[in-house]
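>>> test case, fold it:
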Amino acid sequence: MMQFSMCFWFMILLAPFLFVLSVDPGFSDDVLGLIVFKAGLEDPKRKLSSWNEDDISPCNWEGVKCDPATNRVTALVLDGFSLSGHVDRGLLRLQFLQILSLSRNNFTGPINPDLLHLGGLQVVDLSDNNLSGSIPEGFFQQCGSLRTLSFSKNNITGNIPQSLSSCSNLATVNFSSNQLHGELPLGVWFLRGLQSLDLSDNFLEGEIPEGIQNLYDMRELSLRNNRFRGKLPGDIGGCILLKSLDLSGNFLSGELPQSMLRLTSCTSLSLHGNSLTGGIPEWIGELKNLEVLDLSANSFSGWIPKSLGNLDSLHRLNLSRNQLTGNLPDSIVNCTKLLALDISHNQLAGHVPSWIFRTGVQSVSLSGNSFSKGNYPSLRSTPASYHGLEVLDLSSNAFSGDLPSGIGGLSSLQVLNVSTNNISGSIPVGIGELKSLYIVDLSGNKLNGTIPSEIEGAVSLTELRLQKNFLGGRIPAQMDKCSSLTFLILSHNKFTGSIPSTIANLTNLQYVDLSWNELSGSLPKELTNLSHLLSFNVSYNHLEGELPVGGFFNTISSSSVSGNPLLCGSVVNHSCPSVHPKPIVLNPNSSGSNSSISSQDHRHKIILSISALIAIGAAAFIAIGVVAVTVLNIHVRSSMARSAAPFALSGGEEYSCSPANDPNYGKLVIFSGDADFADGAHNLLNKDSEIGRGGFGVVYRTFLRDGHAVAIKKLTVSSLIKSQEDFEKEVKKLGKINHPNLVTLEGYYWTSSLQLLIYEYLSKGSLHKLLHDDNNKDVFSWRQRFKIILGMAKGLAHLHQMSIIHYNLKSTNVLIDCAGEPKIGDFGLVKLLPMLDHCVLSSKIQSALGYMAPEFACRTVKITEKCDIYGFGILVLEVVTGKRPVEYMEDDVVVLCDMVRGALEEGKVEQCVDARLLGNFAAEEAIPVIKLGLICASQVPSNRPDMAEVVNILELIQCPSEGQEELE
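Next comes the predicted model:
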């Protein structure tokens, strides 16, 4: 009996285990595999709390799906669960798994090489994690069932394995946004079932191989933002089902292949940011399903084809930053679905057809062309289709006339930019009716009148830029209704009166520039309440009194308030006078008697007599002074007439007030407005005003009558200068060049014996001074250096795009503005010479040792843009290393280019980075930048990349690392 009892209880205790054994053992495999997988994870949001190791089946667990017939796990979908950890081997127990989707988590570590051993897998999505390492070479050896594979948005490195071509059933492959490099495996073109391939945002290189026509099922192809070069595959038209093609951001060159006209199913074609050439072909109009066409930032030339009017499905057309000429074809009026048109930064001219604004377009950008004055569209009557216009950018053209009064009818307008034109008249009051408007830029025109008080109606306004006009009157107090304002830029105008205290109500203000006006009174103390202020410039006004104390104004720079001699406070090193009440003087004899009154009257008469004498004496002294000054003035003017021709004012229309019969009388032309020199011509020749010397002449600093500083280059190659007609023609062309990384030419002065060029003045000085001056205590950070290199590249690329060779690129010809942006100067001056003579170029112009390309020494070699690229390469090395191109040691001469190349060969290139950075630089950026500099400085011109390619490479090199702020 006792034996029976023990057996009974033993069976009772064993029953649960016997039950599990009686069920399909695969259940326990699935549970065990998922529990092991979970054990290696962090689950901060407890998304996997339903996963219980005591459960018999996982089919009811969060993210788990089972086959209802077999109850085996077929899908594991944990997208966006905030999980972290490794993709563990426990998943290999899920033998019937078909879908594995772990996207948008924080999985780390390498890709599990055995993951595809789960033979039934059809979908693997590990996108948007932090996986690292390379894709294992044998990863694709067992991928027969795989149809969808995504490793996008990780940190995967290495090459794409050749074995990928064995996955014959693949339909979708996405490896975008990683760090893959090497060439594209040719076998990819043999995945005949492939419908979508996205390899964008990597470092893949080489040519795109032929054979792409094999992918006749391909719908989407994106190789965007890699380093592919060479021509587009000639057989790309074989992908006749292709709907989206994106090859932007590479180094592709040549013309568009003829076979592309077969891509009639294509809805999106983007080739932005390459080096493609030739004309935009007429057959582009055959791609009638196109909704997006982006050919921007290439080197396309010629006229815009009329066949674009056949694209009646087109939503977005971007042809910006090319070399297109002519005008817009009227046929584009047929693109009735067009929403965005960008043809900015080309060489288009003529009129702007009014139909652009009748097509229901939402965004129009025509900036950086030569559209002529008086031809921008009238908006006095605003049809209903105008109401959809949101962005209107007509900046940097040659528009003139008044702003249309009916602008208030553009009820949806959000951005209005007509800066850098010749627009005159007043700001229309209708601007206050634009409730959605958040950016207004009317700077660099000839606007007059006042800011209308109605501007208070533009309640969404965040940026108001009106600098460099002729606006006057008071700043309206009603502007405080624009409570979202962050930028208020009103500098270089003629505003008067006091700064309204209501500005202090604009609590979002970050940048305020009221400099170079005629403002008076004191600064409102309430301005200290502006807690977001980053810059507040009121220099060169007539302000007085004490500076506000507190907030931003405790750290305001002295330059931001300079030019106001009556301001006081610690910032301007001018203590404010103590204010005491006038003392009350009591007359001890004031008893009310007549005698006291008589005595008081007598004293008043004596005082009046003395005052009268002083006034008479002062008047006589002033009269004598006026006579003396007049005599001296006549003498000075006669001397100036003999030594240097006087200046005649000309603003845009080249009006000259010089006597027609005086051949020595010169002409001054200011491109962007009417101005004159504050103190006349003699100050230009003052040795104290000299700020630099170069191959073309001496540079002086002076002020125009409107108050802003300019740099004057007095040309010293007068014997080589062309005739006045040719000189003015070339200078006017240079005056139209507008780019943030090029020094602006503001005007010129001409006589037969004296030629002056008038440039914008940049107070921080040259790159050479900031890099090499021992008295300069500020050291450029790595981030600043990269910004300078990229800016120089963009400026030089813009010059080359306009077929201008600099010939004399060096650090003294690169100036730095207050924001740290580089600006290339002295460009295009060789055009002023009658011929491009090697001797003249080398002796007069290319005077800086170390920057000169070797082809300058060979009289038979044609000088091209490649010589600029050589100089740019040397500049890159100079900025990175902080060393001069050629340095003379005690017993040796060190050539920078040779030194860096030697260090690279020895594997010590990091040691070349400027020691003053103390190792605080991004090596993953610095080393590729140095290599790029060496390539640009190649001895063989054909080995040097084009500047457009250089810009693309630098933008690819630039990595937004987490420690970027620390490198500032």
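>>> okay, CA-based contacts and neighbour counts for the rest of this
Fine.
>>> list of residues touching stretch 268-279?
Around stretch 268-279, the neighbours that count as contacts under C-alpha atoms under 8 Å, 6 or more residues apart in numbering are 243-256, 290-303, 948-949, 952.
>>> residue ranges of the helices in the stretch 751-900 of the chain, please?
Per DSSP state H, counting those that start in this stretch, the stretch 751-900 of the chain carries helices over the ranges 767-772, 782-801, 838-840, 865-881, 896-905.
>>> list the buried residues of the third one.
Using 16 or more other C-alpha atoms under 10 Å as the burial criterion, the residues of helix 838-840 that qualify are His838.
>>> contacting residues for Ser50?
For Ser50, the set of contacting residues under the criterion of C-alpha under 8 Å, 6+ apart consists of 61-62.
>>> neighbours around the nearest residue to Thr336 once chain neighbours are set aside, how many?
The spatially closest residue to Thr336, leaving aside those adjacent along the chain, is Thr359, at 5.5 Å (C-alpha to C-alpha, 6 or more residues apart in numbering). The tally of other residues near Thr359 (other C-alpha atoms under 10 Å) stands at 20.
>>> OK, contacts around Thr359?
With contact taken as C-alpha under 8 Å, 6+ apart, Thr359 is in contact with 333, 335-338, 385.
>>> compare with the first, here's sequence two:
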Amino acid sequence: MLFDLCLFLLLVPVFSKSLDPTFNDDVLGLIVFKAGLQDPESKLASWNEEDENPCNWVGVKCDPKTQRVTELVLDGFSLSGHIGHGLLRLQFLQILSLSNNNFTGTINPDLSQLGVLQVVDLSQNNLSGFIPDGFFKQCESLRSVSFATNKLTGQIPESLSWCTSLAAVNFSSNQLSGELPSGLWFLRGLQSLDLSDNLLGGEIPEGITNLYDLTAINLQNNRFSGQLPVDIGGCLLLKMLDFSENSLSGVLPESLRRLRSCTSLRLRGNSFAGEIPSWIGELKNLESLDLSTNEFVGRIPSSIGNLTLLKELSLSRNRITGGLPQSMAYCLNLLVLDVSQNELTGNLPSWIFKMGLKSISLSGNGLSKSMQYPSVTSVAASLQGLKVLDLSSNDLSGEIPSDIGVLSSLLFLNISRNRLFGSIPSSIGDLKMTQVLDLSDNKLNGRIPSEIGGVVSLVELILEKNCITGNIPTQIKNCSSLASLMLSQNNLTGPVPAAIANLSNLQYVDLSFNNLSGSLPKELTNLSYLVSFNVSHNKLQGELPVGGFFNTISSSAVSGNPALCGSVVNRSCPSVHPKPIVLNPNSSASSNGSSLSHNHQKIAFSISAFIAIGAAAFIALGVVAVSLLNIHVRSSMTRTPVALTLSGGEDFSCSPTNDPNYGKLVMFSGDADFVAGAHALLNKDCELGRGGFGVVYRTILRDGRSVAIKKLTVSSLIKSQDEFEREVKRLGKIRHHNLVALEGYYWTSSLQLLIYEYISSGSLYKHLHDGHNKNCLSWRQRFNIIVGMAKGLAHLHHMNIIHYNLKSNNILIDDFGEPKVGDFGLARLLPMLDRCILSSKIQSALGYMAPEFACQTVKITEKCDVYGFGILVLEVVTGKRPVEYMEDDVVVLCDMVRGALEDGRVEECFDGRLRGNFPEDEAIPVIKLGLICASQVPSNRPDMEEVVNILELIQCPAEGQEELE
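Prediction:
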């Protein structure tokens, strides 16, 4: 207030024109408002105090008769600062929209004094504090208000119910708490209410039937309890209802059957019980029905076949019994069907493959029937768009259809844990787009077809627990994206092919419990991203490879191979010396000296000729190889989409081509052009690292800034473009000192890139495990890193985002030693995948993953991140990895620290490189806090806000003392 007043007094002398009675003081108000802002892109350059009116200024609209400002729309201008009092001079302002900027501070309650204000949109900023009660006390004309995606706290003010003209309210994605205001249902003109992604709780009061005009209500991801209001069916115009991810219970109120206009009903992630009512079929306008993760029992009502407009049906994770009703075949518009993790029985219905579905998830039931019915070819036209097929964990029998290759669009195929037999058909090689292929835990036999090399997009190949015989085909080298190769518990024979060493993206390999023989190829040491390589219980022999991952491989991963030798198996390898050449001096050729000499020359000539021929052949092969490589590269370049639409902010421009590969590059702020051009974004030489979700590269913007580009390797499992862009834009608004900022993105249907700020000093993993003693992190540096990680994670949880993939490689350290949490929110970009699939994407976080990931019935919450944080704390303090493989043992960090504390061996809990230079009254409580966070029981772990408070209490009072060296 004082700042605005001073600014006003300073600027008044400039406006000599204000003495002119025709002059309108909107100019003064806007200039005062601008003076309190930062405008890095000079979007407000046209705002000139010398103008008589602001009607031609960017973002300003005026009444053509009065020349007074009626609209101020500055969405996505990259502005920052406070929303000052200068706006109060705009007495005829009707629309105020400042969304998608970086405004901070609190909401000015005096804005309501603008008597004709109709629309206020302050969404997607960094506003904090309470929603002021006074804002809604003078709101006779207010029709729409949005404070979504900020950092607002406290309760929704009761005065909101005084704004009887309100038609739309959006307070989503904040940190609001408390119960709903008692007068909320008196806003009889309300059409849209969005309070999702907050901390609101209590029961939803009755009286919602008063909202005659309500068309959309979204309360998802809060803490509401009790039952749904019994009178909710009185909102006859309601089209969208979303109460997902709360703690609601009871049966569905019968009044819901009156919502004949409803197109979307989402109640996922609650505790609703009873049977799915038969009247659900009366909601004939439904396009999306999500009742997943509840406690529904009984059968799926046959009336569901009346929902002919239905596009998405999710009933997963309930206790539904019986079979899939035949009437569902009439849901002709259905695209997504998910009834996984129930208790369904009966035959796998044939109609399910004739409906043109894009995603079929029936896993975790008791369905049976031969996979050969119907013939895939006979319904090929209906299956052309199928992307996801998950029939795992059922009772299916028979053989895999020989014509399965016609499913050319399939991205994800999982038919594991059934009773399938026979061989893998060669047509599997026609699945060019498939990324995940899981046929494990069946009774398959025969060989792995060499055509497997045709599945060129493959990321995960899982064939374990079958009866497969023969060699591992060398053609697997063509699957260049392969990251996970699981072939254990089969009857495979022959050698481990050296071709596997060509799969540079490999992270997980399990060939254990087979009959493989020969020696391990030395080239395997070139696999720089290996996390796990298990060849135990085979018939391998010879020396283990030396170098890279194999220098730290655990003995258990190579056990059960008696003829293997090397330091890992504690068995020395026999020395091999070349057999000497012995000439017999008593040979009869002594009488024919010239003949002997001639023979020597002949032998010498033969060897020379052999060497020359071999060298020539080698050179010829090299020339051919280089030529083929050049042809391949040119071919690849012709296929690679390089056209990008460059745009600043979030303003998409249409692609000037119908080519679906034509991409869009969007930067949230700053220059959207790259020094080396779009084609160099993914330069191998600029690769920074790899993780469970993608590969990271470094590139440079035109303004000289470096950025990090993440190429998502789960691109085919990404949501639709609209959902992807919505999620990425949401992540792009998250700004915190201890979080890596998302600065932009790039989209095509086959390639998605995320553009982050570049952090030059590398990861926490590098600082802890790749450094030298002389560069060892001090205790104060470690403590500050722990506090910074906690604050960053607490902020994510405030935004209702679970990280899922915490590990020291995802914590970056900037030039000032401050930690920044990266890779957050990526799990939200994936479609409806169960936690098994999700956890397979983040298996690289070994040792950091909470135990509930292994339990299908436990809900994944922020407490999973708290567990990973606890492990990180122990890693920072001890300098040890979460899991370390010793010569004949595996050491789990959490267990080691807990045991040392219990036995009084406290000194073993700290990095030896600190040499005792740390305050014990600070260090020991930090260790104990880490153990509490890493508790096996989620409810025993504190919230991250509590963790931050505890760390601030732990910190020694001698903060100003010189840092311990």
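>>> returning to what we had before: out of the helices of the stretch 751-900 of structure 1, which gets nearest to Gly963 of structure 1?
For those, proximity to Gly963 of structure 1 was assessed by C-alpha to C-alpha; helix 782-801 is nearest, at 11.0 Å.
>>> follow-up on the earlier one: between the helices of the stretch 751-900 of structure 1, which gets nearest to Lys231 of structure 1?
Nearest to Lys231 of structure 1, of all the helices of the stretch 751-900 of structure 1, is helix 782-801, at 19.9 Å by C-alpha to C-alpha.
>>> run the chain-centre distance for that closest one.
11 Å (C-alpha atoms, centre = their mean, to the nearest Å).
>>> what helices or strands is it leaning on?
Counting contacts by 3 or more C-alpha pairs under 8 Å, 6 or more residues apart in numbering; DSSP states H and E, helix 782-801 of structure 1 is packed against strand 822-824, helix 865-881, helix 947-957.
>>> what range in structure 1 does stretch 419-437 of structure 2 sit on?
Stretch 419-437 of structure 2 corresponds to residues 422-440 in structure 1, going by TM-score structural alignment.
>>> before we move on, back to that, list the ones among the contacts of stretch 268-279 of structure 1 that fall in strands.
Cross-referencing the contacts of stretch 268-279 of structure 1 against strands under DSSP state E gives 244-246, 251-254, 292-294, 301-303.
>>> in contact with the equivalent of Leu180 of structure 1 over in structure 2, which residues?
Under the alignment defined by TM-score structural alignment, Leu180 of structure 1 corresponds to Leu176 in structure 2. Neighbour list for Leu176 of structure 2: 152-156, 198-200 [criterion: C-alpha under 8 Å, 6+ apart].
>>> can you list those in a markdown table and add neighbour count and distance to Glu399 of structure 2?
Below are those laid out as a markdown table (neighbours: other C-alpha atoms under 10 Å; distance: C-alpha to C-alpha, whole Å):
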| residue | neighbour count | distance to Glu399 of structure 2 |
| --- | --- | --- |
| Leu152 | 25 | 57 |
| Thr153 | 19 | 58 |
| Gly154 | 16 | 60 |
| Gln155 | 19 | 59 |
| Ile156 | 22 | 59 |
| Asn198 | 25 | 49 |
| Leu199 | 22 | 50 |
| Leu200 | 25 | 52 |
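>>> let me know the closest of these to Lys387 of structure 2.
Closest approach between the contacts of Leu176 of structure 2 and Lys387 of structure 2, by C-alpha to C-alpha: Asn198, at 33.4 Å.
>>> now do the helices in structure 2.
If DSSP state H is used as the criterion, the helices of structure 2 fall at 2-11, 26-35, 380-383, 593-639, 721-732, 764-769, 779-798, 835-841, 863-878, 893-902, 920-933, 944-954.
>>> for the shortest one, buried residues please.
Taking 16+ other C-alpha under 10 Å as the basis for neighbour counts, the residues of helix 380-383 of structure 2 that come out buried are 380, 382-383.
>>> which one of the helices of the stretch 751-900 of structure 1 lies nearest to Glu53 of structure 1?
Short answer: helix 782-801, nearest of the helices of the stretch 751-900 of structure 1 by C-alpha to C-alpha, at 52.2 Å.
>>> Throw the helices and strands packed on helix 782-801 of structure 1 into a markdown table and include distance to Lys733 of structure 1, thanks.
Below are those laid out as a markdown table (distance: least, C-alpha to C-alpha, whole Å):
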| stretch | distance to Lys733 of structure 1 |
| --- | --- |
| strand 822-824 | 17 |
| helix 865-881 | 19 |
| helix 947-957 | 22 |
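>>> export those as a markdown table, with columns for distance to Pro577 of structure 1 and mean neighbour count.
Putting these into a markdown table (distance: least, C-alpha to C-alpha, whole Å; neighbours: other C-alpha atoms under 10 Å) gives the following:
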| stretch | distance to Pro577 of structure 1 | mean neighbour count |
| --- | --- | --- |
| strand 822-824 | 42 | 27 |
| helix 865-881 | 48 | 26 |
| helix 947-957 | 55 | 20 |
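>>> alright, I will stop here.
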